[in-house]
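Asks: Could you look at this predicted model? Sequence included:
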Amino acid sequence: MRVLGIDPGIAITGYGLVEDHGGDLEVLAYGDIRTPAGDPLPLRLRQLYEALCSLIQGYQPDVAAIERVFFGRNVTTAFAVGQARGVVLLALAQAEIPVHEYTPADVKQALVGYGSAPKAQIQTMVRMLLRLPEIPRPDDVADALAVAICHLNHARLSAIL
């Protein structure tokens, strides 16, 4: 199974493609999509959409996994991330790719065994599980890879049960 993990954002959207070969995880690609802060919002959303469509077309993921985010007080950030998230969901829906959402606690639980693990521990586990020479940067990329691994773990458990 080939999973596209996505950590959506208007400035930086992290992505990671991970494939499961019978329990052996292979990272196919990872990186980020950046949009210039000075550009108008509609242009930034289009740039994100086009880059994501190109990524989907190039790697043909079977499924996508996205972290379900919660914003307490910063309404402006919540709206911007919500709009970027909508663009991501649209691109995936148009490509007919199933989308699975996980809370940050779900991702932490799947990677290290408890839902309140610190970010640094999650990043270290991503590096170890994917046998990467270093922790992917920026954090958005490591988060995208983490949610992809989370989905693969959930899919494996679902197949057993």
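Replies: Perfect, thanks for sending it.
Asks: Only C-alpha atoms from now on, for both contacts and neighbour counts.
Replies: Will do.
Asks: how about the strands of this protein, start to end?
Replies: 2-7, 12-21, 24-34, 63-67, 99-102 (DSSP state E).
Asks: quick check: angle from the fourth one to strand 2-7?
Replies: This means strand 63-67. 20 degrees (axes from the mean of the first three to the mean of the last three Cα atoms, to 10 degrees).
Asks: for strand 63-67, packing partners?
Replies: strand 2-7, strand 99-102, helix 139-160 (3 or more Cα pairs under 8 Å, 6 or more residues apart in numbering; DSSP states H and E).
Asks: and here's the other structure:
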Amino acid sequence: MRVLGVDPGLTRCGVGVVEGVAGRPLTMRAVGVVRTPPDEELGRRLVAVEQGIEDWLDEHRPDVVAVERVFSQHNVRTVMGTAQASAVAMLCAARRGLPVALHTPSEVKAAVTGSGRADKAQVGAMVTRLLRLDAPPRPADAADALALAICHIWRAPVQNRLQQAVTAHRAGRPAAGARSGPVTSVPPVRKGPTA
């Protein structure tokens, strides 16, 4: 599986391509940042982000695009810019028929470091280790994009099984691998008198 991770942002939009499957060593194919000038008009900045992501999609042909799920912060202006860049990334993927996976920052941190509260330095260090790099990718947005791709590769098999189970449940049939037949109950264990 080849995943394009996108850490959305208007000034710096991190992008990184990781290839591999869960349980095996992963390979970084490319990493970088799509930049836009902060003093540029918003519409032009969004077009620049779109063009940058389109270039990455053309060059690396991922199977999936993993985007950081935007969550509410204290600074509404920052959240709006991040949400707009996130929407551009999802639009670029959807236009090509590519699946889009959204992962929260805490999911990504937990997947990569083992702690949903890890800081950027810890994420960068683990990305470096997991991808066998010489140094952490800079800026941190680039490392975060790789972390998103790693998270998706590791979580995708479980998410796919869960989705299949939900779909099967809604259709009224057992999920693949589920036992069929009558459900039997086990009688409760009765305790004898205590001495």
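Replies: Done, it's in. Just so we're clear, the structure is a prediction, and the values are computed from it rather than from any experiment.
Asks: hang on, the earlier thing: pick the most deeply packed of the helices and strands packed on strand 63-67 of the first structure.
Replies: Greatest average neighbour count among these goes to strand 2-7 (a mean of 28), per mean count of other Cα atoms under 10 Å.
Asks: And the contacts of that strand?
Replies: 13-20, 61-67, 140-141, 143-148, 151-152 (Cα atoms under 8 Å, 6 or more residues apart in numbering).
Asks: Give me the mean distance between it and the second structure.
Replies: Once fitted to the second structure, strand 2-7 of the first structure is off its aligned match by 0.3 Å on average (mean Cα distance after the TM-score superposition for the first structure).
Asks: Where does that strand end up in the second structure?
Replies: Aligning strand 2-7 of the first structure against the second structure (TM-score structural alignment) gives residues 2-7.
Asks: And stretch 92-110 of the first structure, by the same measure?
Replies: Going by TM-score structural alignment: stretch 92-110 of the first structure matches residues 93-111.
Asks: Any idea how far apart the tips of the matching stretch sit?
Replies: Terminal residues of stretch 93-111 of the second structure are spaced 23 Å apart (Cα to Cα, to the nearest Å).
Asks: want to try TSV for the strands of the first structure, with distance to Val126 of the first structure as columns?
Replies: Below are those laid out as TSV (distance: least, Cα to Cα, whole Å):
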stretch	distance to Val126 of the first structure
strand 2-7	12
strand 12-21	11
strand 24-34	10
strand 63-67	15
strand 99-102	16
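Asks: Double-check Gly16 of the second structure against Thr27; I have them as touching.
Replies: No: judged on Cα atoms under 8 Å, Gly16 of the second structure makes no contact with Thr27 at a distance of 11.0 Å.
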